[in-house]
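>>> Just a sequence and a predicted model for now, questions to come.
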Amino acid sequence: MRTMSNTEARPQEVRCTGGTAPDDAHGHPPVQILEPRDVPLGGVRAMAVRRTLPQRARSLIGAWCFADHYGPTDVRAGAGMDVPPHPHIGLQTVSWLFSGEIEHRDSLGTHAFVRPGELNLMTGGHGICHSEVSTERTALLHGVQLWVALPGDHRDAPRAFQHHVPAPVEHAGATVRVLLGSLCGQTSPVETFTPLLGAELLLPARAELSLDVDPAFEHGVLVDSGTLGLEGTALAPAELGFTPPGRDRLHLTNTDDAPARVILLGGEPFEEDIIMWWNFVGGSHEDIVQAREDWMAGRRFGEVTGYDGAPLPAPPLPNATLKPRSRPS
């Protein structure tokens, strides 16, 4: 189910901290635009993904610490998803598709399929591994892959897998599907370890939408299709708009003559300093080193059965202590 592996050959350590921006000249929390960067998922014929979290401008929205957005990609030519077994610690992974199908296998023994409109959430905790492969039934692959950082007292939580099909609800003309948390009178039953919000919003052409939200949350709006106005700030496709805590309503406007689709993320600011490196989230350099050693030695993470191929090797660690990134201003 979860987010794709980070297959970068030289992944950088990232300090994932929240931080809030000052109010604008009118006394309102400003909208910060986070632009994506293109990242190849795999080798020479890799499928490209657009990554908006983490980045230097901001590494967290609530506990959301990683966001990949991809497609629509025609995978019939061979450039699909094929991520060998790879490990995770200290995080939960969230998979959500708009089109296509992904086969998921993990060291819990789970064999499941990620399909449009169906949430799959995997808890890595102390250690889990899994593979992700787009199926032969897939023509266009299109979706988002997300990670949620676990707080320190739950970082070693037991591995787990949850599946949920959120019912679509109509709100002011828009269609809302609540993946995690609560919105528009709907509450997801999926367990998380910090207060979170995740939802898909479909806005008709030229529609305006106001949402009651938790003012203790910071929020991010990732645009999949259409051109969106968030609190009057224009967001293009693949951009992510960030608002700090303080708003009890979010106002969105679809400025296109076609429907728009966005992913809404939110959560209480994550106050802990954590280090992300490769597919690991830890509280210290030693956490990351130990996880890498365990993976390469075949310990701790279990095995994925049914995948045709070798596990993904971990990249080499840098010749220095992994340092957290400075807090965004």
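Alright, I've got the coordinates.
>>> switch to C-alpha atoms for all contacts and neighbour counts from now on
Will do.
>>> If we ignore the residues flanking it in sequence, what's nearest Gln92?
Thr123 (4.3 Å; Cα to Cα, 6 or more residues apart in numbering).
>>> Okay, one more to line up with it:
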Amino acid sequence: MSDVEAEHVGAVHGAGPDGRRESGPPEVEVFTPRDVPLGGPRAMTVRRTLPQRARTLIGAWCFADHYGPDDVGRTGGMDVAPHPHTGLQTVSWLFSGEIEHRDSLGSHAYVRPGELNLMTGGYGISHSEVSTPRTTILHGVQLWVALPGEHRDTARDFQHHTPEPDRLDGAELRVFLGSLAGHESPVRTFTPLLGAEILLEPGAAVTLDVDPAFEHGLLVDHGDVRMAGTLLRPAELGFIPTGADALTLANESRETARAVLLGGTPFEEEIVIWWNFIGRDHDAIVRAREEWQNSADRFGVVEGYPGGRLPAPALPNAVIMPRRNPRRR
């Protein structure tokens, strides 16, 4: 999951001709994804929305891949061999299909629609992800959360949670992290976060109370959704900075719209993202890569995957520089 490809710069909506913010709905920044091959020699293509040059994080959310609907009979589906992670949590959320997860903690679990799998890499973990023979259409998101400095070397962990759906007028919510509309996830995170799937009936609108200390991002899966006055089309992500205490979402399409709402308090630390590692400087990435290539105990062993591990790509011929979000204007 290397982040070395070219990036798109988002467009800002809700600003006047001189660049200053106008009164009215909160400013919305719109990001479009880029296509990225995922998984080595049997790669499937995903749409990567975070990170971008113009925005590295939304809260502690630092990575967002969106894939499908993928006909696995035609494409072969997902087959990602054992690979390492450091300094992050992975969040797997499916709309359709099923993925078999194995990790070096000994976890053997399945990712299914409406069920959260959260894996904590911390100091080091490895895992594999394979779509099952029962899968015909694979469709979902893979998200990463950056761990704050005091927890970046925490122990491996794995959590599973099935949130109850919440029916609102014209909408359905599944809150898998944090709290929204009176529902709170029991899953542990290391910074304040929000993660929720939202379904909007055709023509429906809903206003949600949100934490004004949070940044928010809405990733649209299908349908045309207007957020805070800005229209977002499928695969686009709309970003709103801190300060908003309510978000209005309206489905302007003739079919049910689906989106994933992400949020969190601003993550002020600089991070280095390279391949599957998050660190604080170039040397941390070099050490992690070397230990993975040398099969160090740091990452453990994934049992039960029928094949070898993914080798790390070559390091760039330059120092990998830390990244952070741009300063607020």
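Structure received. A quick note: this is a predicted structure, and the numbers were derived from the prediction, not measured.
>>> and the alignment partner in the second structure of the residue nearest to Gln92 of the first structure, what is it in contact with?
Aligned by TM-score structural alignment, Thr123 of the first structure pairs with Thr120 of the second structure. For Thr120 of the second structure, the contact set (Cα atoms under 8 Å, 6 or more residues apart in numbering) comprises 88-90, 155-158.
>>> And Thr120 of the second structure, how close does it get to Ser107 of the second structure?
Look at Thr120 of the second structure and Ser107 of the second structure: by Cα to Cα, to the nearest Å, they are 12 Å apart.
>>> which residues do those two both contact?
Contacts common to Thr120 of the second structure and Ser107, judged by Cα under 8 Å, 6+ apart, are Phe158.
>>> What segments of the first structure are helices?
Using DSSP state H, the helices found in the first structure span residues 285-296.
>>> ok, back up a step: keep only those of the contacts of Thr120 of the second structure that are in strands.
Among the contacts of Thr120 of the second structure, the members falling in strands (DSSP state E) are 88-90, 157-158.
>>> Now distance to Ala204 of the second structure too, for those, in TSV please.
As requested, these are exported to TSV (distance: Cα to Cα, whole Å):
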residue	distance to Ala204 of the second structure
Leu88	36
Gln89	33
Thr90	32
Asp157	39
Phe158	36
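>>> and the two most separated of the contacts of Thr120 of the second structure?
Thr90 and Ala155 (14.0 Å; Cα to Cα).
>>> where do the contact lists of the two overlap?
Residues touching both Thr90 of the second structure and Ala155 by Cα under 8 Å, 6+ apart: 120-121.
>>> Between these two, which is the more surrounded one?
Counted by other Cα atoms under 10 Å, Thr90 of the second structure and Ala155 do not tie: Thr90 has more neighbours, with 19 against 13.
>>> The more buried one pairs with which position in the first structure?
By TM-score structural alignment, Thr90 of the second structure lines up with Thr93.
>>> wait, isn't its match in contact with Arg159?
No. In this structure Thr93 of the first structure lies outside contact range of Arg159 using Cα atoms under 8 Å: 11.2 Å.
>>> which residues do those two both contact?
Listed contacts common to Thr93 of the first structure and Arg159 are 122-124; contacts here mean Cα under 8 Å, 6+ apart.
>>> Same list, those, but as CSV with distance to Val39 of the first structure please.
What follows is those, written out as CSV (distance: Cα to Cα, whole Å):
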residue, distance to Val39 of the first structure
Met122, 23
Thr123, 24
Gly124, 23
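>>> Which of the residues you listed sits closest to Arg15 of the first structure?
Distances from Arg15 of the first structure to those, taken by Cα to Cα, are shortest for Gly124, at 19.0 Å.
>>> That closest one: how many residues sit nearby?
Using other Cα under 10 Å, Gly124 of the first structure is surrounded by 29 other residues.
>>> Perfect, that will be all.
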